[in-house]
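>>> heads up, no residue letters with this:
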C-alpha cells in the first residue's frame, strides 16, 4: 500500500469516530436561527416562538439573528456559506427561490446550497387599505384604481417578498396601474399604510391585525383560496373579483446549509414536528390566521419546486426587475 493512501485511511479512521460523536451529541453548543427580516415582522415572530421551544426540547440556547437586507439575500448568502454542522438554521421562504431570477446577483444556488428540513407555517395576506381611502369592497377598489391610474401606492415587505409577488400578480391579472413600493419588512410597510404614506398593501394577517383593530386600516380581501377561519367575514380575492385562481400565501420552512449530516437533520425535523403539533403553538398562531404545520423533506421539496415555477414564470412574463 502506498504511503499516501495509508496516511489518508489512517486519518479517516481517526476523524470518523469524532464526526459520528459530534452528530450523536448534537447540539452541544448554542444554535443560531437566522431571520431574513427585521425584528417585529411575521417571519421573526414565528421563528422566535419556534426557537424558544427548540431551546427547551434540545437543551441548548437557540439564538435569533435578524440579518435583514437586499430582499433577504443578505441572510440567504450568509446561510449558504455557513458551516454545515447544524448550528446555523434558516427560516427560509419564497424569496429564497425568487431572488436568483429576480435579483440575478445572489451568491447561492437555490437547489444546491441548502437542504430542506421541514415546512413550518402558511399565512394568507390581507389586502388592507388606509382607513381614509374611499373604498370598502374589492369592486370599489378596482373601480377606483382604474379611475385614478398611477396615483396610488401598494406597499410591500421588500423586493422578492411574497406580498411583493402578490402585488405584482394582482396588478398583472387586473391590468391596474399603481406603484409598488418596497420596504425593509412588513412591520414598517404596514405602519406607512396605517399613516397614509401608502394606500394599500397585501399584509401578512399577523401583521395586519393591530392596524385593523386600531381602525387605521380596513380589510378588503384575503389572498388564500378559501376564507380563513380566523377572519370569516373577509372575502377572498378570488370570490370578490374575477381572479378565480388567485391563491397566495406566505410560507416559511426550516432550511440548513447543504451537506448538514442526515442524523442532525433528522433530529431537527423530529423537533420541528413535535413543536408544530403542540396545541398551544397551533392555537397561538391560529388566532392570527397562521397555520402551523410541519412536512417531510420530500413534501417541502415538492412545494418548493411548485412555488418556484409559479413565481419565476410571473417574473419572466412581467419582466420584473430588482429596482
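Looks like it came in fine. Note that the structure is a prediction, hence the values are computed from the model and not measured.
>>> switch to C-alpha atoms for all contacts and neighbour counts from now on
OK.
>>> could you pull out the strands for the stretch 151-300 of the chain?
Assigned by DSSP state E, counting those that start in this stretch, the strands in the stretch 151-300 of the chain fall at 153-156, 179-182, 200-204, 217-222, 249-257, 291-292.
>>> for the longest one, packing partners?
Strand 249-257 makes packing contacts with helix 73-81, strand 88-93, strand 114-130, helix 162-174 when contacts are defined by 3 or more C-alpha pairs under 8 Å, 6 or more residues apart in numbering; DSSP states H and E.
>>> can you count the residues close to the spatially closest residue to residue 263 that is not a sequence neighbour?
Beyond its immediate neighbours in the sequence, the residue positioned closest to residue 263 (C-alpha to C-alpha, 6 or more residues apart in numbering) is residue 23, lying 6.7 Å away. Burial measure for residue 23: 20 neighbouring residues, criterion other C-alpha atoms under 10 Å.
>>> pasting the second one now:
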C-alpha cells in the first residue's frame, strides 16, 4: 500500500469544478483549470524538493535519498490524477496524451465546436484513432462543412470535400463564391439521382455528383468545365448532361476556352475573365432560362430579362 505520508497536495490553488457541473460553453475554461491545477501541484512539490535539498544535502546515501523523492513524486502524482478523475477530468496518459488536442492542436480550428452534434470536449477526451464521425469547418471557406472521423482527418488526411477534392481548382471555387453571392441558395457540391444506371454499376453509381446545385422549379445544375480537365471529356460531359436533363434538371455548363459548347445552354468564357464576370454571365443565363422574377445581383443592379442575352447557342465572348 502507498504510504500516505509521502503524498503531497498544496491547497493554495482552488480545485477545479466537477465536469458534470459545468455548462457547455465553460468546458475549455474548466479543462484549463484542471490542467493548471495539476501543473501547480508539480511546481509546488518541486519547490518543496528544492527546499529539502538545501536543508538536508549532502547526505551519506544520496541514492536512497533521491529514490525516496522519486517515490514521493510518483505517489503524489497518482493521487492528483485520481482526484481529477473523480471530478471527471481524465488527464492520464493513456487518453489525454493521445487525444486530438494533444497530438494535433493544429486541427482544433477545424473542429466545429459550434455544431450541436459535436461534443465540446471531444477533442480532449477522444484519441486520434477514434472512428466517431464529427463535423469539421473549412478554414478556407467558412460556410463549408463536412463530416468525418478523427482517424480519417488525422491519419488518412481527409480534407474539405469541396476545397480538397482533386480536380476542383481555385478558379472554380472563385466562380462558385461569386455566383453564390448572386444566388445565396446555391450549394456545392450537390448530388442528383441518375435517370439510368448501367446494371454493372448500380451499386457504385446511383447518383451524379454535380459541381453546383440551385434548388427551385426547375432545379438548376451548374457544371464547371475547366479546359485542362475536360479537354478529352466531351462525350462523357454530354452523356452526363443528357441524363441530368432526363430527370428534369436544367443543366448549364460553364465551359472554358477553347472547349466547345455541348448544349445551347452552355456559357463559354475566356480563361482570363474575372470570376465575378463569369458568375454574372451564368446568373443571367439562369434568369433567362428559368423565367425567374427580376432580382438583384448583389451590387444593387436589377437585371431585365429581355436585355440579358443574344440568342442561346452562340459564343458569349
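Nice, thanks for sending it over. Note that the structure is a prediction, hence the values are computed from the model and not measured.
>>> and the TM-score between them?
The TM-score (TM-score structural alignment, normalised by the length of the second structure) is 0.24; 125 aligned residues with a C-alpha RMSD of 6.2 Å.
>>> now the helices and strands packed on strand 249-257 of the first structure as TSV including mean neighbour count and distance to residue 252 of the first structure?
Below are those laid out as TSV (neighbours: other C-alpha atoms under 10 Å; distance: least, C-alpha to C-alpha, whole Å):
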stretch	mean neighbour count	distance to residue 252 of the first structure
helix 73-81	21	13
strand 88-93	25	4
strand 114-130	25	6
helix 162-174	19	10
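>>> and those as a markdown table, adding distance to residue 263 of the first structure?
Shown next, in a markdown table, are these (distance: least, C-alpha to C-alpha, whole Å):
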| stretch | distance to residue 263 of the first structure |
| --- | --- |
| helix 73-81 | 19 |
| strand 88-93 | 15 |
| strand 114-130 | 12 |
| helix 162-174 | 32 |
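>>> right, so of these, which gets closest to residue 47 of the first structure?
strand 88-93 (6.8 Å; C-alpha to C-alpha).
>>> what helices or strands is that closest one leaning on?
For strand 88-93 of the first structure, the elements it packs on are strand 31-35, helix 73-81, strand 249-257, judged by 3+ C-alpha pairs under 8 Å, 6+ apart.
>>> dump those to TSV, plus distance to residue 89 of the first structure.
Written out in TSV, the entries for these read as follows (distance: least, C-alpha to C-alpha, whole Å):
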stretch	distance to residue 89 of the first structure
strand 31-35	5
helix 73-81	8
strand 249-257	5
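>>> so which of these comes closest to residue 117 of the first structure?
Nearest to residue 117 of the first structure, of these and by C-alpha to C-alpha, is strand 249-257 at 5.5 Å.
>>> quick one on the thing from earlier: and the strands of the stretch 151-300 of the first structure, which is most packed in?
Neighbour counts averaged per stretch over the strands of the stretch 151-300 of the first structure are highest for strand 200-204, at a mean of 31; criterion: mean count of other C-alpha atoms under 10 Å.
>>> what does it rub up against?
Outside strand 200-204 of the first structure, the residues that touch it by C-alpha atoms under 8 Å, 6 or more residues apart in numbering are 42, 123-130, 153-156, 163, 166-167, 186, 189-190, 193, 223, 250.
>>> how about the strands of the stretch 151-300 of the first structure, which one is nearest residue 300 of the first structure?
Set against residue 300 of the first structure and scored by C-alpha to C-alpha, the strands of the stretch 151-300 of the first structure come closest in strand 249-257, at 7.9 Å.
>>> on that earlier part again, the helix or strand where the residue nearest to residue 263 of the first structure lies packs against which elements?
Element membership for residue 23 of the first structure, per DSSP states H and E: helix 3-24. Contacts defined by 3+ C-alpha pairs under 8 Å, 6+ apart place helix 3-24 of the first structure against helix 262-276.
>>> relative orientation of the helix it packs on and helix 3-24 in degrees?
10 degrees (axes from the mean of the first three to the mean of the last three C-alpha atoms, to 10 degrees).
>>> sounds good, over and out.
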